[in-house]
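Q: would you be able to build a 3D model of this:
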Amino acid sequence: MADNTTKQRLSLIIRGAVQGVGFRPFIYRLATELDLVGWVNNSSVGVFIEVEGDKDQLDTFLRRVQTENPPRSQIQAIETQWLDLTGYKTFEIRHSVSGEKTAVVLPDLATCPDCLQDIFDPHNRRYRYPFTNCTNCGPRYTIIEALPYDRCHTTMKGFKLCPQCQAEYENPLDRRFHAQPNACPKCGPHLELWDQQGQILETHESALMATATAIREGKIVAIKGLGGFHLVVDARNTTAVQELRKRKQRPDKPFAVMYPSLNLLKEHCLVTPTEEALLNSAECPIVLLKVLSSNFRSPLTPLYKGGNIRKEGEISPAVAPNNPYLGVMLPYTPLHHLLLAELGFPIVATSGNISDEPICIDELEALQKLNQIADLFLIHNRPIFRPVDDSIVRMMGGREMVMRRARGYAPFPIMIKSSPTHSQPSILAVGGHLKNTIAIARPPQIFLSQHIGDLETPAAFEYFQQVIASLRGLYDFNPQLIARDAHPDYISSQFAQEQNLPLIKVQHHYAHVLSCMAEHGLEPPVLGVAWDGTGYGEDETIWGGEFIYVTEDHYQRVAHFRPWRLPGGEKAVKEPRRSALGLLEAINLPKTSIEKAFTPQELVLLQTILKKHLNSPLTSSVGRLFDGVASLLNIRHQASFEGQAAMELEFIIGETITDKYYDFLLSSSTPTVIDWSPIIKAILNDIFCNISLGQISVKFHNTLVKIILEIVKRFPAHQIVLTGGCFQNRYLTERAIEQLQQHHYRPYWHQSIPPNDGGIALGQVIATLSKRMYINDQEV
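A: Next up, the predicted model:
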């Protein structure tokens, strides 16, 4: 090494996803290779490093830290400082230190290729061990209790490492160096198979093999995985799948499917290179894929009723009835890999919960709550600290769109611009009511929670509170402000109201627009197209067909769909026929087209409450407009899950291609009112003329895109944001993107943040930070 006259000391603080990814051993190897001395450790804010050596070598070290860092790490910021020498003799990895907690907790990661090789190698000591992991894979967020990320702060603290695992854990050159969940068959968690009374039937390898046998026999098994339980059945067995639907009281909503291999999956679904990369990624989400055309089923085709296992691993139509898409994933834990390798066929792997409740994470809780659903329980004794569902992703406009942000993605933060001159408050945002997520903001980081779900039950509300407490505890976070939806009756709003903190109310669709702006780092002016099912409007009606114009110092509702009344209010969400009736009543059209959807008594009652404006709130919702059109076309009058009618209206397009659209009217007022009455009249005429449902549906979708184009022409904003649950519709979104680009606008749509209400909490934070808290020029 050069003499002391050329030596310097470099101090670094590295922030980002740099814990639990092999960052310290990477630094150790790099420093020793460059003949540098000093130390590295974890802290509650990231990784601290001090290195001494020749200035040229230190410059090389700094450059290579940024270009050769471990693949699962993400560096957000590096703070450097040049200091006087202290005379270090060696390079060492020091114990972690505490302090302000801002370090990024890594999401749970799918099994890496090296660990996969270990579990299928008969000569490896982890052969067929279901809890194998290393610094490149395995549980993170689901097991961490506190920062910094050390074993004593995880649910693995109760498992004492055996000498061999301890040696790996302490060796900086081993890929299991400080892999906090590190374990083996001698010292780690193990499997047990229980019956419905909680009696142990089998343990260890025998439990796995008995589970495979039970699935082959058509039984329903609750399996404890990474972030909670799955309910599992043979996806080929229609009788078994329908029994699961019956027991779970889930008549139509698609089930997710886990395939043993990509090759088998490709026999059933179209898979693009980008989708293949998603399926094989460390996030390993559920990916929505188009079923091969030979397996496509029209929404109007009766469901197959047979009970036999289908040929060559073919998926039962009961898995995703009336749906040309299948939600699929590959195994992402050693347990799943071992089970699927034994079975060799796809399985349904749906969340282990009862309706409207969070996923079960504890075996005793699962035994109590899932006892009437599952025949058997495959459990293990590694505690899950927080429940995390599988994420759902689809390709939209050639890019990844996260529709449910959970395992593999949460709680990785969203980075925003932070003012260097103004201190910004700590904010808790509590999201909406459906597809709830919460967010905590410590600028420039916003930590968006995993998917919580609909706050419909006491158990769901309890889970909501647990997630808030969990994130607050993890980051020692004490909010100075709390942001909520403007709807006063949301459970999340009522919770916020009780917190004795300064409160910010954020209009629902404004939050939608801001969430997409934050994701893309957009600055005003922006025109946001915010279309969904329900959002509390400034005029106390139900909004959902909104154009929100955002400028530097305010926002304004500049256009919306003509309101109409929903008989029975919230009941219309589950009954598209009510939306259809409201549409017809609003423009005084005969009800003959939908009278068969009601009993005579129902029709008289609903028409009466519409005429008297009783429990018939006004709405401008495009989501409800989709429902109404689906009912008019006799596609879906009653829905068993949110968005079912709109999905089937999209699916009925099939391979239909046309550029035709229906006429509509735009008012000259401010805000512009979009009159849909010509659309409904033309649809009814097309029905009378026996125009195909596919043609009608595609014309309806084209009309919505035409409306977007006509409205954006009225405003000097070339940045157009597409947000809200309606933009989960692939045809609508991709045609809107295409048409906007053709007319020289710059469309933005969601990718890493859900377009549905899973992104509302992020928008609430941005609204609070931006101080653009205005409604139609009136400050709130």
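Q: going forward, measure contacts between C-alpha atoms and count neighbours the same way
A: Noted.
Q: list the contacts of Pro502.
A: Contacts for Pro502 (CA atoms under 8 Å, 6 or more residues apart in numbering) come out as 480-482.
Q: top of the residues you listed by neighbour count?
A: Using other CA atoms under 10 Å as the neighbour criterion, Ile482 leads these with 24 neighbours.
Q: just send the contacts of Pro502 back as TSV, with secondary structure too.
A: Putting the contacts of Pro502 into TSV (DSSP: H, G, I helix; E, B strand; the rest coil) gives the following:
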residue	secondary structure
Gln480	coil
Leu481	strand
Ile482	strand
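Q: make JSON lines out of the residues you listed and add distance to Cys115.
A: Below are the contacts of Pro502 laid out as JSON lines (distance: CA to CA, whole Å):
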{"residue": "Gln480", "distance to Cys115": "44"}
{"residue": "Leu481", "distance to Cys115": "44"}
{"residue": "Ile482", "distance to Cys115": "43"}
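Q: to compare with the earlier structure, here is another sequence to fold:
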Amino acid sequence: MARAGTRQARPDSAARLRLRVRGAVQGVGFRPFAQRIAARYGLTGFVQNDANGVLLEIEGAQCGAFLAALEAEAPPLANIESVDVEQIDARGDCAFSILQSAGGKTKTRIVADAATCPDCLEELFDASSRFHLYPFLTCTHCGPRFTIASSLPYDRARTSMANFPLCPRCEADYHDPHSRRFHAEAIACPACGPRLDADVSTIVEALRQGAVVALKGIGGYHLMCDARNEGAVASLRQRKARDAKPFAVMAANLASIDRIAAPTPAERALLAHRATPIVLMRSTDALAPSVAPGLGRIGVMLPYAPLHHLLFHAAAGYPSSNDWRGAAQGFVLVATSANRGGEPLVVDDHDARRRLSGIADLIVGHDRAIVARVDDSVMRIVDGAPAFLRRARGFVPDPVDLKTEGPCVVAVGGHLKSTVTVARGREAFISPHIGDLDDAESIRFFEESLRRLLSLLDVEPDVAACDLHPDFFSTRFAEETNLPLQRVQHHAAHVGAIAAEHGVDGPLLGVALDGYGMGDDGGAWGGELILLDGARWTRLGHLAPLPLPGGDRAAREPWRMGVAALAATGRLHRARNLFPDAPLAGQLAERLRRDAEPTTTSMGRLFDAAAALAGVCREQRYEGQAAMELEALVRTPRHMAESFQLSGGVLDFSPLLAFLADERPGPREAAEYFHGALIEGCAAWIEQEARARGLARIALGGGCMMNMILAEGLSDALRARGLSPMLARAAPCNDGGLSLGQAAIARAAFETGGVRKENAACV
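A: Down below sits the predicted model:
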């Protein structure tokens, strides 16, 4: 338990020990746990929350047994990182006490929110319990933490529960060392706690009638409707201005999920994690077609708040027996973030009425304030282990261990899928998913998230880090921080994030495959082979450039990249015939014959070109649609001879594009040949450079690594070549992980004196 260098005392037969416990140890029932084991072993002393974590003093003959129990029996939500032990003079206390929390400069942290625990669920449906059918029951083992805390140490007075004075029975539980709610800061019951605006029966009846319901939850509002009712789902799409992007769904239990999806054992285990993320799994097409149009996978989650369980209980007819909790249920709900396209999640009741009245038929709030808005986390199993697509509820603010101490860095990420990261000591704290910084509401959320992280961690940054792109809001924000500034190239940051979480501080070969990032030369990069060594990065190779006709429009209209592929393969004369539904295809082909266009090395745009040539997707209604629909078609990647060329570090898939244009295989066959070629080509490309430089560890990053076929196929191919692939696990491989990589590289640069105040405009 204790780190190297920790001073460990050998307890005497009647010693007094001072214990400093660090980690996620506040708000998890640690103090009552300590009191219980002290009572078990007849020890006196005290336990206290403070700015550094938990401080204990124990005195008696069985201090050694206490230390062993501290490690072996810690509360479910606790994460003990270290215990410093010091022997001090005995005081002869008469009892073991829980002392009032002490303030000071914060060096501890709060834990993430956790799904309702089994004990609370038993009480929720026990007619004899005072918590029977109460939507806000919680204990020290579950419930909201991060989303209700305004500051540390974690005490009720510093949460949004401060407005709810405890009734006598809750007060008694709070002070009873034998109660599961002993010092449970969010404790409440129907007599003293928060209240829901509507009856659960009213909500369920509205959902059954095809209504869209906005329901306030743990980290914000959900928009919900019946996932089997095509009319309801289509209506939600139209009102939310979300044409085709897939919706997540919530089912009552694992048996119910088996009716709508085919989860693997690993996916089932991830569903049941205490964070209850949305998990992507294969669909059985049992839901309304508009839930996830054109895709073979759906995002599924289990209920994680008492209110969610009450909805499914009501839908089952209010059974008195608990048998229903394990039985399959046909009631399945779309549960998507309550916002209009691109805006942040709604958390405030007044804001909900203002922003959601045109979307929801029924808006149901409650009077427990949400201090921090946090969306649902989204994950999938990739190469045998969980990986994030979106890191948020249930995992934030758990830190990433950077393995070494370093300066305090604030890293502001990019423009899309924004997050911010604050590095403190040896830990990096990534904010919840913020989203795209396209509007004033999102920018306010970005600023709010950063302020909150800095406040909770009680730090003053030494350095700021940002992307190279001068027009990103995040870049401009970093320039105005009055801090030394480290600009980090987009794809180096992708590789840096993986290096940081895996503890690699020496030379590392990485590939970053994604849609767009500004290169050192100002160009549109996106398929890059990078050597990273601390704060230094070198571009070793890239995908062969393709024209980028229309700039950003090419990302929204894949047919343009289809024409660009024809230009790269000498087939522009076929543009009108191959894209008859794109009236401008012929004109664009003529322009490409005449004029030089900007180019891109983007893997994302290569996906778009292949999807257009295969007739899979020629206009995108959400980011990544073409790539996702192409992936959904693949059963087994196919391999073909001479699908790529490799010369001077440039990987050219022109032969593959020519095959798709000339042979016109069907959509599934085209998707399978495309994925097979990408895997073989990228593996050969990476191996060539790895052998030349004597490197075996390979970081695989960038948004295209969200594609499970590519990520798993490439990992297998590299292992077959004797190399060791590393995927993003602690943060998303997409731009949601950029801030982590920026922070890691900026720390390395700062420690070597490479960060400076660049000019007066940055001060």
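Q: one step back: from the contacts of Pro502 of the first structure, which is closest to Leu265 of the first structure?
A: The closest of those to Leu265 of the first structure turns out to be Ile482 (CA to CA; 45.1 Å).
Q: the closest one -> the second structure?
A: By TM-score structural alignment, Ile482 of the first structure lines up with Ala464 in the second structure.
Q: could you do Thr238 of the first structure as well?
A: So, by TM-score structural alignment, Thr238 of the first structure is matched to Glu230.
Q: repeat for Arg730 of the first structure
A: Checking TM-score structural alignment: Arg730 of the first structure goes with Met708.
Q: that match contacts Ala385, correct?
A: No - look at Met708 of the second structure against Ala385 with CA atoms under 8 Å: they stay out of range, at 11.5 Å.
Q: what sits closest to Ser101 of the second structure if chain neighbours are left out?
A: Closest residue to Ser101 of the second structure apart from its sequence neighbours, by CA to CA, 6 or more residues apart in numbering: Asn49 at 4.8 Å.
Q: on that earlier part again, residue contacts, the match of Thr238 of the first structure?
A: 288-290.
Q: how about these in a markdown table, adding distance to Leu302 of the second structure, neighbour count and secondary structure?
A: A markdown table is the format used below for the contacts of Glu230 of the second structure (distance: CA to CA, whole Å; neighbours: other CA atoms under 10 Å; DSSP: H, G, I helix; E, B strand; the rest coil):
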| residue | distance to Leu302 of the second structure | neighbour count | secondary structure |
| --- | --- | --- | --- |
| Ala288 | 19 | 18 | coil |
| Pro289 | 21 | 16 | helix |
| Ser290 | 20 | 23 | helix |
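Q: just these now: which is nearest Ala670 of the second structure?
A: Pro289 (24.1 Å).
Q: just to revisit the earlier point, and which of the contacts of Pro502 of the first structure is nearest Leu584 of the first structure?
A: Ranked by distance to Leu584 of the first structure (CA to CA), those are led by Ile482 at 41.7 Å.
Q: so that closest one touches Ile504, yeah?
A: Yes - the criterion here is CA under 8 Å, and Ile482 of the first structure meets it with Ile504 at 6.3 Å.
Q: sorry, back to before: between the contacts of Pro502 of the first structure, which is nearest Phe345 of the first structure?
A: Ile482 (48.1 Å).
Q: for the closest one, give its distance to Ser770 of the first structure.
A: Computed as CA to CA, to the nearest Å, the Ile482 of the first structure to Ser770 of the first structure distance reads 14 Å.
Q: same question, Pro346 of the first structure
A: Taking CA to CA, one finds Pro346 of the first structure at 48 Å from Ser770 of the first structure.
Q: higher neighbour count, those two?
A: Pro346 (24 against 13).
Q: which one in the second structure is aligned with Trp660 of the first structure?
A: One correction, residue 660 of the first structure is Lys, not Trp. Matched to the second structure by TM-score structural alignment, Lys660 of the first structure sits across from Met640.
Q: how many other residues sit next to its match?
A: Counted with other CA under 10 Å, Met640 of the second structure comes out at 13.
Q: returning to what we had before: who's more crowded, Met708 and Ala385 of the second structure?
A: Between Met708 of the second structure and Ala385, Met708 has the larger neighbour count (other CA under 10 Å), namely 16 against 12.
Q: so what's the more buried one up against?
A: By CA under 8 Å, 6+ apart, Met708 of the second structure lies in contact with 382-383.
Q: which residue in the first structure aligns with Arg373 of the second structure?
A: That one, Arg373 of the second structure, aligns with Pro387 by TM-score structural alignment.
Q: return the set of buried residues in stretch 665-677 of the first structure.
A: Neighbour counts over stretch 665-677 of the first structure (16 or more other CA atoms under 10 Å) mark 666, 672-677 as buried.
Q: swap in stretch 78-95 of the second structure?
A: Going by neighbour count (16+ other CA under 10 Å), the buried part of stretch 78-95 of the second structure is 78-80, 82-87.
Q: what's the answer for stretch 350-368 of the second structure, then?
A: By 16+ other CA under 10 Å, the buried positions in stretch 350-368 of the second structure come out as 352-353, 356, 359-360, 362-368.
Q: can you give me the end-to-end span of it?
A: Span of stretch 350-368 of the second structure from end to end, CA to CA: 13 Å.
Q: so how far is that stretch from its chain's centroid?
A: In terms of CA atoms, centre = their mean, to the nearest Å, the gap separating the centre of stretch 350-368 of the second structure from the centre of its chain is 25 Å.
Q: which residues sit against it?
A: So stretch 350-368 of the second structure is contacted by 160-161, 194-198, 203, 206, 211-216, 221, 223, 236, 239-240, 338-340, 346, 349 (CA under 8 Å, 6+ apart).
Q: again, but for stretch 591-603 of the second structure
A: Residues from elsewhere that reach stretch 591-603 of the second structure (CA under 8 Å, 6+ apart): 513-516, 523-528, 542-549, 551, 564, 567, 572, 704.
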